[in-house]
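Student: prediction below, plus the sequence it came from.
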Amino acid sequence: MSANKNIISTLGSHTLLTTLALSACTAFADDAAITCDKAETKCSQEAIELIEVHGIRTSIYNVKKSGDIRRVADLVDTPQTITVLTKDQIQESGKSDLKEVLAAQAGVTLGTGENGNAFGDRYIIRGHEARSDVFVDGIRDPGMTTRESFATDQIEITKGPSSTFAGRGSSGGAVNSITKKASTAYDFGRVDASIGTDKHHRLVIDYNTPIAENIATRVNLLSTAEDAPNRDNIERSRKGALLSGLYDNVDDLRVYADFYYLEAKDTPDLGSYFNKETRKPEKNIPVYAQNNDFLDSEIFAYTLRTEYDINENLKFYNATRYGETTNGYVATGANKSVRADSDPMAPGAATIKLSNHQGWQDVEYFATQFNLFWQLSTGNLDHTLLFGLEFSDEKVNNGFYNLSYNKAPNCVTSGWRGDSAGFCLVDGNGNLYPNMASIMGTEYSKGNSDSLFSAKTIAAYVMDTVKINDHWQLFFGLRQDTIDYSNNVVSRGNALDYSYKDDFYNGHLGLVYSIHDDANIYVTYSTATNINGGESDLGANCGYGGLCGDPEQAAMADPETVENIEIGTKWSVLDEKLFVSLAWFQLTKRDVMESVGDAYSTLGTLNTGKNRVEGVEFAVNGNLTDKLSMQISAAMMSSEVLASVNEDIIGYELSNFAGDSLYTQLRYQLTENFAFGGDFTYKGKMYGGQPDSAASYDATNGYYSIVVPSYKVVNLFANYSVSDSTTLRLNIGNVTDTEYWTAAYRSGAFMYLGDARSAKFTLTYEF
């Protein structure tokens, strides 16, 4: 432990190391140029210099390797587009929830849930659903829930199908969060305390300490709350903990044990709505959430990881996790309407009608993954083989709340079901009612389950990274999944029992040609598979990825299949300080399940659709100079429906798809003590509609029905180091106070609002 103190002190004014940088001491030990003596818990001076990173005290914008132990090649030699966001980048951006972080990235958009499904984060990667393709340390994190980054070391966004690693799903890609872990290599603590506008306050504690020669513990704690910027009473609250332990016998065995907990309590805001007369989102919508609206999530997860070096060529790795999440929401929506002729106050007057959206979800899951790594040579070929077995058992119980109101309706509106008494936000003259938060007097009680999802999966996979010679490298992967699926659904009063068993296979083949040591070109082919009913939150709602067909039809359905062809180049330049990549891809999805009938039908047609997304992605991250760090990613994509049971939509663009997007984060170290920077997000316009299908189109008028306008958002930050142990940071979010919308429901009934301008001041103390 004293050796750690000496290392830290020798770095002097250059050592405000983050935990990620300290972790790099052992993480970089695989690099031949760096040595790390774990027995003495110290690293070589060369490793220290790498950790120091050109004098920028707390920032690493570039990493060499994935945090997923199964990805054995360096990122520059991996034949696939993978965006890695470091802890430093995330913290300096001022973003904390995973949804905020991903929404800014190129090639990723957000979606809304069916019927205003407010719980959980919904991501769309390369135009395809990824809400069930979220992983933590390589293990699927099932269900819909809120996810925070306080215990995250880095976030990895894999672009393109990757079912060899992920199993079912991952049509457009997957998201993998790498958690912080205990280490015997250092004794280090950090406190981040923030205050800001909109009642913002946040406290994060991160402390790692060896408690014996071979044992270490790490504690991460979180407490934060705020109002949504410029949306008073739209509250967000998080409390969390990650408790991690490590046993490391130095020679061959490492055992990690983690406990993760997060409690999230929000007031949900369904934002604005699409005005079909002006064909624009309604601006300056007031806060209309009712007093009893809530969005709550609670997460428990226990993880045990074991690494055992059998010999110099064989390594065993197991990760086992048990988790539970409980989620629930009651949310109020607002949409333009007209008072009916039977309305006693103002017949025929325009109004804003309030609606309710609600649901609960309980998730229980168990997963264990066994991996055997084998390094061997056959002739002139050097192999790194991976043999894996995985078992998972997921249970997702979805239900509803019983709602009642202690206020009398204040309007009668017309709708497709006829006239109905309800609640309006404005009176007959178009003026807002006073005490908007208590117009409805909503009360609720937990109701029955209407969908019990169960999926037991056994998977086997083999992967091989082959060094053919100094110029050629081959990656090969093949995976089989056997799934035992059931879903007990109550649909429109009918109890339906869906169940089937299926086997599906996926592969990945990539070839890399090294132009020289730090530059290559590659070509890759990969596949993915989606099962019928693979989205666990929807029961028999075909339109959002739920089950299609009746129980007999669903069992006969073929899985949806996706294939991806990608050609790219990757460069590690400026003495490996800057990483540059460029890729062209074509992603084709076949056998798509499609909903039929009206837009809200739960029926479907099996394996009738086909669509395609193709485009170019460009990325730069790392250090351009000794003072300038950057992360830049851009995507220029197009989408098209190629086949459908409805021939009229062939040629249409996919819904919830931004063809052009750009994210840039820059950091400049002006002086030894002062750094500043910011990030810029651009998202092209999107069109609303059902996931994985054509955007809603008005054939009569010749335009897409629901439009999410393009937007640009600028955020700024500045860091000042008061001393070796204390740093101050100022974040200003949405500097221009732009009003923008991130996603639209398929009918336009609500459109999620992006955050307005905010300011946060953070004090970081390290010890």
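Tutor: Here it is on my side, so go on. These numbers come from a predicted model, not from an experiment. Residues are numbered from 1 along each chain as shown.
Student: please count neighbours and contacts with C-alpha atoms only from this point.
Tutor: OK.
Student: which residues in the chain form helices?
Tutor: 2-10, 19-27, 45-52, 87-93, 98-103, 163-166, 551-556 (DSSP state H).
Student: in TSV, list those helices along with mean neighbour count and distance to Tyr302.
Tutor: Rendered in TSV, the data for the helices of the chain read as follows (neighbours: other C-alpha atoms under 10 Å; distance: least, C-alpha to C-alpha, whole Å):
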stretch	mean neighbour count	distance to Tyr302
helix 2-10	15	29
helix 19-27	21	22
helix 45-52	18	31
helix 87-93	22	22
helix 98-103	20	20
helix 163-166	25	20
helix 551-556	16	34
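Student: can you lay out the ones you listed as JSON lines showing distance to Phe188?
Tutor: What follows is the helices of the chain, written out as JSON lines (distance: least, C-alpha to C-alpha, whole Å):
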{"stretch": "helix 2-10", "distance to Phe188": "9"}
{"stretch": "helix 19-27", "distance to Phe188": "8"}
{"stretch": "helix 45-52", "distance to Phe188": "15"}
{"stretch": "helix 87-93", "distance to Phe188": "16"}
{"stretch": "helix 98-103", "distance to Phe188": "25"}
{"stretch": "helix 163-166", "distance to Phe188": "34"}
{"stretch": "helix 551-556", "distance to Phe188": "54"}
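Student: how close does the residue nearest to Gly388 when sequence neighbours are not counted sit to Arg71?
Tutor: Counting by C-alpha to C-alpha, 6 or more residues apart in numbering, Gly388 lies nearest to Asn371, which is 4.4 Å off, once chain neighbours are set aside. Counting by C-alpha to C-alpha, to the nearest Å, the gap from Asn371 to Arg71 is 12 Å.
Student: neighbour count for those two, which is higher?
Tutor: Neighbour totals were compared for Asn371 and Arg71, and Asn371 leads with 21 against 15 (other C-alpha atoms under 10 Å).
Student: list the contacts for that one?
Tutor: 316-318, 386-389 (C-alpha atoms under 8 Å, 6 or more residues apart in numbering).
Student: second structure for comparison follows:
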Amino acid sequence: MRAYARKALTPFAVAGVAGLAFAPQLALADDVAADAASEVSGVQVEGHAALKPTSPKYTSQLLDTPRNVTVVPRVIIEQTAATSLADILQTSPGITFGAGEGGQPLADRPFIRGQASANNIFVDGVRDSGGQVREVFNLEQVEVIKGPDSAYNGRGSGGGSINLTTKRPRLDEAVSISAAAGTDGYMRGTIDANYPIGDTSAIRVNLMGSQGDAPGRDAVDFDRWGAAIAAGVGIGTDTRITASYYHLTANNLPDYGVPLFTKLPGVPRTKSGVLNVSSNAFYGLKARDYQKSEADIATLIAEHDINDAITFRNVFRYSKTLNDYLVTNPGDGGAAQFVAGEWWMKRGTKSRWNPTTTVANVTDFYGKFTTGGVEHSYDVGLELSRETNRNASYVIYTTAGAACPAGFTNNSTAAGVGDCTRVFAPTPSDPWQGVINRPDASVNYTKTVGIYAFDTISFGDKWLLNLGIRHDEYSMHGIDVSSVTSALGVITGATLTPREGDWQFTNYQVGLVYKPTPNGSIYASYGTSSTPPTISGGDQNTTGAGSGNLANVLLDPEEVTSAEVGVKWAFFRERLSTSAALFHMKRENAQILVDTGIYAQVGEAMVQGLEIGVTGRVTPAWMVFGGYTYMDSELVRGAFNGVNQGQALANTPEHTFSLFSTYNLTDALSLGGGAYYVSDSFGGNQGGAGGGANRVVAPAYWRFDAYVAYRIAENLDLQLNVKNVGDKEYIARTNGQHHADYGPGRQAILTLNVRF
């Protein structure tokens, strides 16, 4: 029996699937009894039509979809005062975030069921390429599908994918203005204005500006603004067209947290492996470090109802994004040195210039028809895309800065100059002067042609068969720039390595649903996914160049398979929706080191577990949204040295729990909050200093948020959020070899909402 069978799921877990069933996958209440309570401090809790994926690939309602699909509605985004993708996804257990370092960019890096999923983020069903730090001001909802989803979305990591659904024009006139202020210099303003133009056309404008400091972190701050405009014609008719444009500019002082114990030779290791320094210690340089993130996305969506059985939908997208940063990595400047009675360290740097351009077109034909007494709900489609991804690291040379103390050795710059700081009292305001040059960038061109088909076949009222298949032709070619030579910041040469490859892969899913009652379903499903080697890095597409034989060889796609059984149930006239699922996922053909400098595709990893959650209203006044995930993970076969084999996977905690809940004490006053738990989580599966018995861990933690809202008038309300009420110091993520990132400290935010 294989190693991963050693941990069996408990009988209680199995009973949970068969009975209790809690998962945020269905609709909020829409029955008449709840109408009077459908507003929480002026924020409309929309009916269940708002809580379903927008893609026609979902050919049945979520109650009858044999997959774990979580929809985070706008009301949760607003009530939790979320401003980033990380804020939103904390409400969906089983998702963690990884830290940036080296090939992993400083950008959104979600892990779903233990699999890196930064390459699996979509906007309105189209892949959102390029490393980014995403905003939420223009989002209607966020949809998370867990498990292998290549049948839905083509190439992927196998853990799942995230789709961001943007706001679209409507035929009702509405204007919402929010102004927020908080501790740590927080300020934010948003405008959401929708205006009908005639009987079937409308325009919608969303604006955002925000700035502030990172709670609990010295010097770290952000400043961003965004705008989105969408125009729709033919709304409510057989032919509908929506054109939209989105822009975001974000300027941040980036943060790579605190170093690990490995950077102080001879100092005893802490239990977690994170250096015992103040949680607000910041090792970066305000005079040098920066991160600029930009996004410009233009989208055209056309829909036409051909007849009662066929609807045509086409989405065209042109987007340009930029992830541009220079950040101090406290664990990458070499070992600290004990000089003149103090520990000193040299500041290391990581940098990236990564513009990405995407042109994509997705065409669907979908609808319903009945033949021979069997009902079909189907979708067939074609995806075409071309992505251009450039990637360069800056060449940085310090001419004047914080001097290293006399006696500090291995200083790579002129004597007395070297970007040094005290380990236990870093000074981010140190001066810096120098040269920052960008060499030629590696460039990667990828093309995707994907054709897919889905069908939900209904055999009467009790049984449904869900089928999906997709075939992809995926190719890349580009040039990798490496071995840059420089002196005094002047670039004198580089090594250019042409690379190209193409792959064909077919993935499928099959699910069987049994409906004992109209408001419940029991299901079993099986699905596959393919991960080409050129998307295994932190960017959406990299040239894939690596060490050893990978400098000249592109391996085949990794393969992921997953089996899932679950139950979904709606209670109280569908006010409360619940679900639970058991899953077993296996990654095979994984790239691992089999000998010195030699990589081969013989690795294997496993994740199995239980997901439970709940969405909706227990009573007309009591709203809940959250869940629990248990993940038992194992690196079944790893590197040839055997150090990491049998370890739990990085960024895959056994237990995660989240619950956000509000209660309407009166028609005007609502109270609530959130509780979040994450168990121990390892930072990597390395050998050597970062692996084996020395693995770095983010310790388990509980964090609590508070919420109160008061309606002053029919169109005016106040909302107070206190995040991390107990000011808990916790490690949000670790790199595993270089640094660990602390989560935000306590922060209070007061928001005034006005609606017209």
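Tutor: That came in fine, so what should we check first? Keep in mind that what you see is a predicted model, and the values were worked out from it rather than measured.
Student: nearest to Ala340 of the first structure among the contacts of Asn371 of the first structure?
Tutor: Nearest to Ala340 of the first structure out of these is Leu389 (C-alpha to C-alpha; 61.2 Å).
Student: that closest one and Phe370 touch, don't they?
Tutor: Yes. The criterion here is C-alpha atoms under 8 Å, and Leu389 of the first structure meets it with Phe370 at 5.2 Å.
Student: which position in the second structure aligns with Gly684 of the first structure?
Tutor: Under the alignment (TM-score structural alignment), Gly684 of the first structure pairs with Ser679 in the second structure.
Student: what's the burial count for the aligned residue in the first structure for Lys723 of the second structure?
Tutor: Mapped onto the first structure by TM-score structural alignment, Lys723 of the second structure lines up with Gly733. Using other C-alpha under 10 Å, Gly733 of the first structure is surrounded by 24 other residues.
Student: still on that earlier bit, between the helices of the first structure, which gets nearest to Asn494 of the first structure?
Tutor: Across these, Asn494 of the first structure has its closest neighbour in helix 551-556 (12.0 Å, C-alpha to C-alpha).
Student: how far is that closest one from where the chain is centred?
Tutor: Put simply, helix 551-556 of the first structure sits 31 Å off its chain's centre (C-alpha atoms, centre = their mean, to the nearest Å).
Student: that one packs against which elements?
Tutor: strand 494-516 (3 or more C-alpha pairs under 8 Å, 6 or more residues apart in numbering; DSSP states H and E).
Student: surely Val426 of the first structure touches Leu432?
Tutor: Yes. Using C-alpha under 8 Å, Val426 of the first structure is in contact with Leu432, at 4.3 Å.
Student: what's the nearest residue to Tyr508 of the second structure if we skip its chain neighbours?
Tutor: Nearest residue to Tyr508 of the second structure in three dimensions, chain neighbours excluded: Ile469, at 4.2 Å (C-alpha to C-alpha, 6+ apart).
Student: map that neighbour across to the first structure for me.
Tutor: In the first structure, Ile469 of the second structure lands on Leu478 (TM-score structural alignment).
Student: can you check Arg313 of the second structure too?
Tutor: So, by TM-score structural alignment, Arg313 of the second structure is matched to Tyr317.
Student: same question for Tyr152 of the second structure.
Tutor: If you follow Tyr152 of the second structure across to the first structure using TM-score structural alignment, you land on Phe165.
Student: go on, Lys52 of the second structure?
Tutor: Using TM-score structural alignment, Lys52 of the second structure pairs with Lys65 in the first structure.
Student: do the same with Gly646 of the second structure
Tutor: With TM-score structural alignment as the criterion, Gly646 of the second structure pairs with Gly651.
Student: sorry, back to before: looking at Val426 and Leu432 of the first structure, which one has more neighbours?
Tutor: Neighbour count, other C-alpha under 10 Å: between Val426 of the first structure and Leu432, Val426 has more, with 19 against 15.
Student: contacting residues around the more buried one?
Tutor: Contacts of Val426 of the first structure by C-alpha under 8 Å, 6+ apart are 351-352, 432-433.
Student: looking at those, which is nearest Ser536 of the first structure?
Tutor: Closest to Ser536 of the first structure, out of all of the contacts of Val426 of the first structure and judged by C-alpha to C-alpha, is Ile352, at 32.7 Å.
Student: tell me, how many residues neighbour that closest one?
Tutor: Neighbours of Ile352 of the first structure under the rule other C-alpha under 10 Å: 20.
Student: how close does the nearest residue to it once chain neighbours are set aside get to Thr442 of the first structure?
Tutor: Counting by C-alpha to C-alpha, 6+ apart, Ile352 of the first structure lies nearest to Lys336, which is 4.6 Å off, once chain neighbours are set aside. Counting by C-alpha to C-alpha, the separation of Lys336 of the first structure from Thr442 of the first structure is 21 Å.
Student: same check, this time on Ser93 of the first structure
Tutor: The value you get for Ser93 of the first structure to Thr442 of the first structure, if C-alpha to C-alpha is used, is 37 Å.
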